[in-house]
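Asks: predicted model and sequence below, questions to follow.
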Amino acid sequence: MHSVQFTAETTSDGVLERDFTVGEIPGVLWSPAPSSAPASGLVRAPLVLMGHGGGTHKKAPAMSGRAQRLVHGCGFHVAVIDAPGHGDRPRTAHDEQEIAVMQQAMKAGEPVGPIVVRYNAHLAERAVPEWQATLDALQQLPEIGADGPVGYYGLNMGTAIGVPLAAADPRITAAVFGLFWPDLLAETAQRITIPVEFALQWDDEHIPREAGLALYDAFASKEKTLYANAGSHKELPRFQADSAVLFFARHLGRTVGSAD
């Protein structure tokens, strides 16, 4: 089993940001910064894993912004790793081929959904065991521990990877998903019974609302909530992240505002 190797750290506005690697997997861990008291240290708190979107990386603005909300709002630890072929990860020949096909379809004005679904399923096959190895390593840290609650937060490609991850790993006890097609995910979603919050855009130009609703409907969770916002694919309101903070506070056992 690989352990977490921290490679850099910075502190800003009460948030400690630490770059790390687990084997060859690069990631970042955001945590509440210790106070200035000599005996202070990192606080034991729940962990939220976040999956980034396609074409972005672990420190994309959406990731750092959501992490800030989760750390400030509830004092969570928040971890993101680069998906295969993204961020600091090298691309394979298969990655390059699929990206080229996707770009050609976009340029020609053709639907990209079937390509994205296929490629993201391939990425999930690679990423799920990487996430599990990362979680194994993070749970060795005293501020996280092996018995603490774990959530998952991922939209777009983060959902494509997160749904099979949540279905495979019982350590994840609550999840936020959204903005993806049901193809290849609906059957897996039927095995998920943990609380789920799901977001879709009512006027999504890529994912028909019927498709988004079908994926939401597939989850077997007794507690699941749908948020449907007006707007296109990239117009998900920022306040949706605040809803996710409240969701994780409720299901991971923290109180909003308990960052210290």
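Replies: Alright, I've got the coordinates. Numbers count the residues shown, from 1 in each chain.
Asks: use CA for all of it now, contacts and neighbours both
Replies: OK.
Asks: does residue 203 touch residue 234 like I think?
Replies: No - Residue 203 is not in contact with residue 234 according to C-alpha atoms under 8 Å; the separation is 10.2 Å.
Asks: which of the two has more neighbours?
Replies: Per other C-alpha atoms under 10 Å, whichever of residue 203 and residue 234 has more neighbours is residue 203, with 16 against 10.
Asks: residues contacting that one?
Replies: Contact partners of residue 203, counting by C-alpha atoms under 8 Å, 6 or more residues apart in numbering, are 209, 230, 231, 232, 233.
Asks: got it, and residue 182?
Replies: Residue 182 neighbours (C-alpha under 8 Å, 6+ apart): 211, 212, 214, 215.
Asks: can you check residue 4 too?
Replies: Applying C-alpha under 8 Å, 6+ apart, the residues near residue 4 are 20, 21, 22, 134, 137, 138.
Asks: tell me the one of those residues nearest residue 176?
Replies: residue 134 (19.2 Å; C-alpha to C-alpha).
Asks: widest-spaced pair of the contacts of residue 182?
Replies: It's 211 and 215 that sit farthest apart of the contacts of residue 182, by C-alpha to C-alpha, at 6.5 Å.
Asks: the more surrounded of the two?
Replies: Ranked by neighbour count (other C-alpha under 10 Å), residue 211 and residue 215 place residue 215 first, with 23 against 17.
Asks: the more buried one contacts residue 187, correct?
Replies: No - applying C-alpha under 8 Å as the test, residue 215 and residue 187 come out as separate, 9.2 Å apart.
Asks: put this beside the first:
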Amino acid sequence: MSSLKFTAESLSNGIVERDFTLGDVPGVLWSPASGATDRAPLVLMGHGGGNHKKHPAMSGRARLLVTGCGFHVAVIDAPGHGDRPRTEHDEAEIAELFRARAAGEPEGPVVVRYNAHLAEQAVPEYVALLDALQELEEIGTDGPVGYWGINMGTAIGIPLVAGEPRITAAVFGQHWPDVLAEKAKRITVPVEYDMQWDDEHISREEGLALFDAFASREKSLHVNSGRHKELPRFEADSAVRFFARHLGGAATASA
């Protein structure tokens, strides 16, 4: 297993931000400044397609979890994203996505195929990350772990959670059921799922089909009006309360 190496550290507004590398995979770990070495739950996050580990959606969600619940939060750049180089395959798939978009063709077939390819590499990386983080005194091997990922973060997160028993609660959303529905059937931990009722890319039937596939006894569907990129910010507050219920925490943060 590759070793975890911290490469930079900063402190701002009560949050310690530590950049790291796990082999050649870059990531970031956010922790509470007060009691940064105290045991606390961990939430792994997955970013959306075309984004990166420190995208405002990632840092904003991390802030809510750290300041509101006292959790540790970690995310890595997905293959071909952020500080990781793109392969020829990445470039070809991105070009095909832009071509389909310009031609007014459905983006789903390209995104589903490409995200499934990225997940094949990213899932083992997240397992290795969890192994490494649990060696840290402030996280440990016996603390609760959650996962939070929307869009591409769902494409990576569903196969990860389906095969990783250490993750005991998850927030997903906004993805097609192709490829993922069969893996979702293996997930039994509590799940919160977000979808947009007027999503121009993912139909209502597709969103409902993926939600329905989860085998979890406790699962909640959060549906809001609006298009694909209009997921309300208050859903982040809901996710924080969800993790506080299932991992432990105060959930006092607001967006």
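Replies: Sure thing, it's come through. None of the values given here were measured: they were computed from a predicted structure.
Asks: tell me which of the contacts of residue 203 of structure 1 fall in helices.
Replies: Using DSSP state H, the members of the contacts of residue 203 of structure 1 that fall in helices are residue 209.
Asks: make JSON lines out of the contacts of residue 203 of structure 1 and add distance to residue 247 of structure 1 and neighbour count.
Replies: Output for the contacts of residue 203 of structure 1, formatted as JSON lines (distance: C-alpha to C-alpha, whole Å; neighbours: other C-alpha atoms under 10 Å):
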{"residue": "209", "distance to residue 247 of structure 1": "23", "neighbour count": "17"}
{"residue": "230", "distance to residue 247 of structure 1": "21", "neighbour count": "13"}
{"residue": "231", "distance to residue 247 of structure 1": "23", "neighbour count": "15"}
{"residue": "232", "distance to residue 247 of structure 1": "24", "neighbour count": "15"}
{"residue": "233", "distance to residue 247 of structure 1": "22", "neighbour count": "17"}
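Asks: tell me which of the contacts of residue 203 of structure 1 persist in structure 2.
Replies: Conservation of the contacts of residue 203 of structure 1 in structure 2, assessed by both residues aligned by TM-score structural alignment, their matches' C-alpha atoms under 8 Å: retained contacts are 209, 230, 231, 232, 233.
Asks: for those residues, which one is nearest residue 123 of structure 1?
Replies: Closest to residue 123 of structure 1, out of all of these and judged by C-alpha to C-alpha, is residue 233, at 21.2 Å.
Asks: residue contacts, that closest one?
Replies: 179, 201, 203, 204, 205, 206, 207.
Asks: what does the second one correspond to in structure 2?
Replies: Just to be clear, that refers to residue 201 of structure 1. Superposed on structure 2 with TM-score structural alignment, residue 201 of structure 1 falls opposite residue 196.
Asks: helices of the stretch 151-255 of structure 2, start to end?
Replies: 152-163, 180-184, 204-213, 234-247 (DSSP state H, counting those that start in this stretch).
Asks: most tightly surrounded among those helices?
Replies: Comparing the helices of the stretch 151-255 of structure 2 by mean neighbour count (mean count of other C-alpha atoms under 10 Å), helix 152-163 ranks first with a mean of 25.
Asks: that one vs structure 1, average offset?
Replies: In the superposition against structure 1, helix 152-163 of structure 2 averages 0.3 Å from its aligned positions (mean C-alpha distance after the TM-score superposition for structure 1).
Asks: so that helix matches what in structure 1?
Replies: Under TM-score structural alignment, the match for helix 152-163 of structure 2 is residues 157-168.
Asks: distance between the matching stretch and the chain's centre?
Replies: The chain centroid and the centroid of stretch 157-168 of structure 1 are separated by 9 Å under C-alpha atoms, centre = their mean, to the nearest Å.
Asks: who touches residue 47 of structure 2 in this structure?
Replies: So residue 47 of structure 2 contacts 53, 55, 57, 58, 75, 77, 78, 149, 150, 151, 152, 153 (C-alpha under 8 Å, 6+ apart).
Asks: whoops, I mixed them up, residue 143 of structure 2
Replies: 39, 40, 41, 42.
Asks: now do the SS call for the aligned residue in structure 1 for it.
Replies: Taking TM-score structural alignment, the alignment pairs residue 143 of structure 2 with residue 148 from structure 1. Three-state call for residue 148 of structure 1 (DSSP: H, G, I helix; E, B strand; the rest coil): coil.
Asks: same deal with residue 151 of structure 1?
Replies: strand.
Asks: setting aside sequence neighbours, what's the nearest residue to residue 53 of structure 2?
Replies: In this structure, residue 53 of structure 2 finds its nearest non-sequential neighbour in residue 77, 5.1 Å apart by C-alpha to C-alpha, 6 or more residues apart in numbering.
Asks: which residue lines up with the one you found in structure 1?
Replies: Looks like residue 77 of structure 2 aligns to residue 82 there (TM-score structural alignment).
Asks: surely its match touches residue 90?
Replies: No - using C-alpha under 8 Å, residue 82 of structure 1 makes no contact with residue 90, being 10.3 Å away.
Asks: settle it for me: which of these two has more neighbours?
Replies: For the pair residue 82 of structure 1 and residue 90, the greater number of neighbours falls to residue 82 (22 against 10), based on other C-alpha under 10 Å.
Asks: residues contacting that one?
Replies: By C-alpha under 8 Å, 6+ apart, the neighbours of residue 82 of structure 1 are 25, 26, 27, 52, 57, 58, 88, 89.
Asks: ok, now residue 180 of structure 2?
Replies: Residue 180 of structure 2 touches 155, 158, 159, 210, counting by C-alpha under 8 Å, 6+ apart.
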